[in-house]
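Student: Need coordinates for the below:
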Amino acid sequence: MARNKFDVDETLETEFNIEHIKRLWTYIRPYKKELFTTLLMMILSNLAVLLGPYLLRYAINSIIPAHDTLSLILVSLLFLFSIYISMICLKYRIRMMSQIAQNVILNLRRDLFVHLQKLSFNYYDNRPHGKIIIRVVNYVNSLNDLLQNGIINMMTDLFSLVLIIGFMLSINVRLTLVSLTGVPVLVAVLFILKKMQRERWQKVSRKQSNMNAYLHETINGMKVTQSFVREEENEKIYERTSNECRTSWISAVRANALLWPITENISVLTISLMYIAGVVWIANEDIAVGDFIAFASYISNFWAPITNLGNFYNQIIQATAYLERIFETLDEPILIKNAEDSYPLPPIKGEVEFKNVVFCYEKDIPVLKNVSFKVNPGETIALVGATGSGKTTIINLLSRFYDIQSGQILIDGHDIKKVTLESLRSQVGVMLQDTFIFSGTVMDNIRYGKPDATDEEVIQAAKEVMAHDFIMEMENGYYTEVNERGSRLSVGQRQLISFARTLLSDPKILILDEATSSIDTKTEKAIQIALERLLKGRTAFIIAHRLSTIKNADRILHISHGRITEAGTHEELMKLKGDYYKLYMSQYKLLHGGREAV
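Tutor: Just a heads-up that it's a prediction; the model follows:
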């Protein structure tokens, strides 16, 4: 079902366009006051730097020939003061732009995280999680240099260019025209290199994404890796993905590196032309020596911002490869969301009805086919059937983790598509088969189901699901730190904590997906007593492969190939001797050495 694996390159849904830069600007815009102040400081810094050659020209042409020592000292002091002003302005720029860059990155990463939490399960079903993580972390971080240095440098360098050209024109127009002859050539080179650079940086982003996806997958499956002695094979795969990342990076950097020597060569040739023309004109007394020396200083300063703008151009090309992926994620449509006319679901009694529900994970491949049933408030419904028959799909649809293709799902007569997600899910307690334990204390993990719950409420929930005793045996009881995914806990312990978390939220509709699958027989008998008390007054849906655990359900629905084939109590279905009877008997014989049930 996945759109791609770790070794399959992602394809862009939309190509980069200028709108991406405009969208990046929306994150920068809140700091335009600070940006404008920094720009003014950099303009002041550049003015201070550019004042130097003009002071030198004045000293050579006027002060030194006149032997005016006092004026020379004053000009020298003014020159030193200009350098000091430039240093102060640069210090301010570094501090302020670092703050702006980090704030923009913070906001961009926050928006990505918020958006990811709103995306449906389909999004996560269709792509490796490592390829999602790299967008939030690495790709956003890659924008730091562009934000911290590139943007403000680009604006100040453009201003410097205009200012320098103004100074050059004021000294000698003909020399200025000679000095500008290399600019059209450089623009043509940039245009030629653009496509190659962009394609190579796109490849870098794809290979980095692949490597991160494989690393994430390998870490999650480390126990399986070591159990099957797969270390050497995994090392080869990682080396291959890492080498692809390295070679693509080198290729992209080489493309970027082409710009610097080309710019340098054009600048050297242009400056050489300027010197040749200058020497000829000095010999013909068409230009003063002081003017030529000042102009020579300005021509050096002229190519410095052009080189910087070339570097900024490289940064933009590199950043676009990451911006494409970032905004592609932000543009991912939120499929499961509140309708425009949605309303809060009022406190419910727990009546549930499926009306001709059709659902597909993949287009035109239905998993549920016209499923209809009604559950009265307080009823306990067991869903049974072979793996892949659609049991878990039914409870996922009830919580609206996915949207149905046709039909209706009603709770107390309210179509769940027309009520707000928050009001729906807050009244439906879910314990999925794949239990998840967060890093933190046991207390925090149980309280996750009700953040404002007191310690006493947490402890009571744990007692009701028979988790209290093993928790108290841990070194710090409820305040024992557990690792990510609960690796310190047994599978059964993780399920009990997850069960307590669900019960603490006190839902009117309770969903248990294989809630007792990893609990030993002794604990299971004890928990059945607790379940009878807990299920009282609640509508409950139970999925269990061990059919002995759902014999006391008010109704059992047998699901096969996306349809309800049988419905009734355990006794009624056993008398039918249909699909449920066959399933129960095969399981009974397996557990009791082939003996028939009586």
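Student: make it CA atoms for all contacts and neighbour counts henceforth
Tutor: OK.
Student: now the residue nearest in space to the middle of the chain: how far from residue 240?
Tutor: In the chain, the centroid-proximal residue (C-alpha atoms, centre = their mean) is residue 136; its distance is 3.0 Å. Plainly put, residue 136 is 24 Å away from residue 240 if you go by C-alpha to C-alpha, to the nearest Å.
Student: Show me the helices in the stretch 351-500 of the chain, by range?
Tutor: 391-398, 421-425, 442-447, 455-464, 468-472, 491-504 (DSSP state H, counting those that start in this stretch).
Student: Here is the second sequence; please produce its structure so I can put it next to the first one:
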Amino acid sequence: MADFREEEALGKVYDARLMARLLSYARPHWKALLLCILMLGVSVGLDLLLPKLVQLAIDNYLVLGIDDPVAVEGLTRIALWLTVILVLGFVVSYGEVLLLQYTGQKIIYAIRKQLFGHLQRLHLQFFDTTPAGRLVTRVTNDTETLNEMYTSVLVNLFRDVFMLIGVAIMMISTHPKLAGVSLVLIPAVAYYTRFFATKARDAWREVRVRLARINAFVAEHVNGMRIVQLFAREAKTFAEFAQENEAYNQASWRQLMVWAVFRPILDLLANITIALVLWYGGLQALAGNLTPGVLLLFVTLARRFFEPLMQLAEKFNILQSAMASAERIFMLLDTKPAIVDPPNPKPLGRVSGEVEFQGVWFAYNEGEWVLKDVSFRAEPGQTIAFVGHTGAGKSSIISLLCRFYDVQKGRVLVNGIDVREVSTAELRRAIGLVAQDVFLFSGDIASNIRLGNREISDERIREAARAVGADEFIRELRLGYDEPVAERGATLSAGQRQLLSFARALAFDPPILVLDEATASVDSETEALIQRALKRLTAGRTTFIVAHRLSTIQHADKIIVLHKGRIHEQGTHEELIAKRGLYYKLWRLQFAEREEEEQADPAVQVAPNPSV
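Tutor: I've put the predicted structure just below:
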């Protein structure tokens, strides 16, 4: 079975179906591309005029001698024409390259924009099963590979065709017999090029796979360097890397051998062609049937004829890479979102906070039920807590409420409307989620609370931070709310990141608040700050709390105990303690653990609970 870190198997060197889709992105820019092709034709024509002018100078004027005024005048005129053609060729080539690169960037801009927009619409399960690095590669490296295909292959291929046709026409029109000698090796070149294409494709594929393995190995072990060093795995890890590195080295060497043979053999065939031209053309010149200028012209044209073939290796590599990148990009674009808005979504209106689950059954994988016939109702302003062992289905309830996933059976209602009948944007605007794993973006403190919403003023940001106790540590930072935030908030503690997520939720002021293990990774002091802020956070809004620390949910209006995907019991803290059921066992277990901590460390004080 293929490792998910490896590069996918490559498709055909040229796939007409993929090329048709790629050309559809170029269609809106057909006028610019057509102009580029015309400019290429002009550039090739000017390029071919240069050896023709040299031939005319040799045959018409050099033979006359220095004393002949006609020769001097003619050579001067031809030199001026050469200068004009060179300058004109430069201007045309500059304009063609500029226009082509500009058009290519516009095409790639559209593809990249469509790709990232599609990624944002995909369901969370897709991201749970797809490595993030692979998606980044699709949006960056793969799209840039397509840019090379559009600019270096698609349009410049016309230059090669124009050059081959132009050289052939000029040869045949000048001297048909010598043209036949010049083109006699074309069948051998065609056969060899086809043979090379097969070998190069196989070598390129192996190098790509080996490189993907090395990249994955390095990324994985750099991220896990703490574990490598902690368990003294440096020598073993180095040996594994050396093995992967050697495999990549061997694959690269085989690829280099293919490329190393192609160009010299093509050079050999080109030189043999020139030798044949010199031999046959020289004999014809000695017999008086051919001028020296025409012989020089054919030698030059023979070299020009092989130039596009010399560049075939590079174009083949780009085309192969482009086909592979296109296949992966279109595979991603063809992935259908599992969560889609209805054609005519119902408006939620003013969300009061009323939430109801009606006979909900849910499974991530078909037949493996995570939630089984779950039903409950949350009135506006109530605080509902979910507790239970790991895997009981607590976080799944939150995911269904936010419609990250859809239920298989039953309904989830907000304001009495099935969440599948409203737009996801309107639904999620009504819900504020504070998760255990807080994600912070690069930027500053204020932008991470505001999240780009300019309707949230700076004063509102500070007010939210003060309400949850985050303002104190923010003001201690060198730049305060303008303090830069490193990637994923690496320069902040777990507790500080959690407080910022609380401030973020409060700043958006949602009618429904979800706290998913929001205090699991904070210390006791930070937890005390959060507990004081909870009253402010939950005031006037429906709140759902998922918690392992039962001390944080004692004052919830309703506690729902989940066990193996079903509601085992529910009630207030006092009611559940009195039942002496599963909740009571969980409470006693945590209470006993804290007593052990107190005995091990007298500094830890556990306040007695009158309910127990």
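Student: Put together a markdown table for the helices of the stretch 351-500 of the first structure, with mean neighbour count on each row.
Tutor: As requested, the helices of the stretch 351-500 of the first structure are exported to a markdown table (neighbours: other C-alpha atoms under 10 Å):
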| stretch | mean neighbour count |
| --- | --- |
| helix 391-398 | 21 |
| helix 421-425 | 17 |
| helix 442-447 | 24 |
| helix 455-464 | 18 |
| helix 468-472 | 15 |
| helix 491-504 | 24 |
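Student: Out of those helices, flag the one nearest residue 334 of the first structure.
Tutor: For residue 334 of the first structure, the closest of the helices of the stretch 351-500 of the first structure is helix 421-425, at 12.6 Å, according to C-alpha to C-alpha.
Student: Quick one: name whatever helix or strand follows the longest helix seen in the first structure.
Tutor: Counting residues, the longest helix in the first structure under DSSP state H turns out to be helix 69-118. Next helix or strand after helix 69-118 of the first structure toward the C-terminus (DSSP states H and E): helix 121-125.
Student: With the second structure overlaid, report how far that following helix is off on average.
Tutor: For helix 121-125 of the first structure, the mean deviation from the second structure after alignment is 1.7 Å (mean C-alpha distance after the TM-score superposition for the first structure).
Student: Just the helices from the stretch 101-250 of the second structure, written as ranges.
Tutor: Along the stretch 101-250 of the second structure, counting by DSSP H, counting those that start in this stretch, helices occupy 124-129, 132-137, 143-148, 156-174, 176-182, 186-223, 225-230, 234-286.
Student: Pick the most deeply packed of those helices.
Tutor: Neighbour counts (mean count of other C-alpha atoms under 10 Å) averaged over each of these peak at helix 143-148, with a mean of 22.
Student: so what secondary structure elements neighbour the longest helix of the first structure?
Tutor: helix 18-28, helix 32-58, helix 140-141, helix 144-145, helix 289-330 (3 or more C-alpha pairs under 8 Å, 6 or more residues apart in numbering; DSSP states H and E).
Student: repeat that with 6 Å
Tutor: helix 32-58 (3 or more C-alpha pairs under 6 Å, 6 or more residues apart in numbering; DSSP states H and E).
Student: Okay, angle between the helix it packs on and helix 151-171 too, please.
Tutor: In terms of direction (axes from the mean of the first three to the mean of the last three C-alpha atoms, to 10 degrees), helix 32-58 of the first structure departs from helix 151-171 by 30 degrees.
Student: And helix 32-58 of the first structure, what's buried?
Tutor: Counting neighbours by 16 or more other C-alpha atoms under 10 Å, one finds that the buried residues in helix 32-58 of the first structure are 34-35, 38-39, 41-58.
Student: For residue 541 of the second structure, see how far away residue 384 of the second structure is.
Tutor: 11 Å.
Student: what residues are shared contacts of those two?
Tutor: Taking C-alpha atoms under 6 Å, 6 or more residues apart in numbering as the contact rule, residue 384 of the second structure and residue 541 touch no residue in common.
Student: Counterpart of residue 265 of the second structure over in the first structure?
Tutor: Using TM-score structural alignment, the partner of residue 265 of the second structure in the first structure is residue 262.
Student: Hmm, I typed the wrong one, I wanted residue 336 of the second structure.
Tutor: So residue 336 of the second structure corresponds to residue 333, using TM-score structural alignment.
Student: Pull the number of nearby residues for that match.
Tutor: 14 (other C-alpha atoms under 10 Å).
Student: pretty sure it is in a helix, no?
Tutor: No. Applying DSSP: H, G, I helix; E, B strand; the rest coil, one finds residue 333 of the first structure to be coil, outside a helix.
Student: and the gap between the nearest residue to it once chain neighbours are set aside and residue 216 of the first structure?
Tutor: Setting aside the residues directly before and after it, residue 333 of the first structure is nearest to residue 119 in space (C-alpha to C-alpha, 6 or more residues apart in numbering), at 7.5 Å. Distance, residue 119 of the first structure to residue 216 of the first structure, using C-alpha to C-alpha: 20 Å.
Student: and what of residue 345 of the first structure?
Tutor: In terms of C-alpha to C-alpha, residue 345 of the first structure sits 39 Å off from residue 216 of the first structure.
Student: aligned partner of the residue nearest to residue 333 of the first structure in the second structure?
Tutor: So, by TM-score structural alignment, residue 119 of the first structure is matched to residue 122.
Student: In this structure that match contacts residue 338, no?
Tutor: No. Using C-alpha atoms under 6 Å, residue 122 of the second structure makes no contact with residue 338, being 7.0 Å away.
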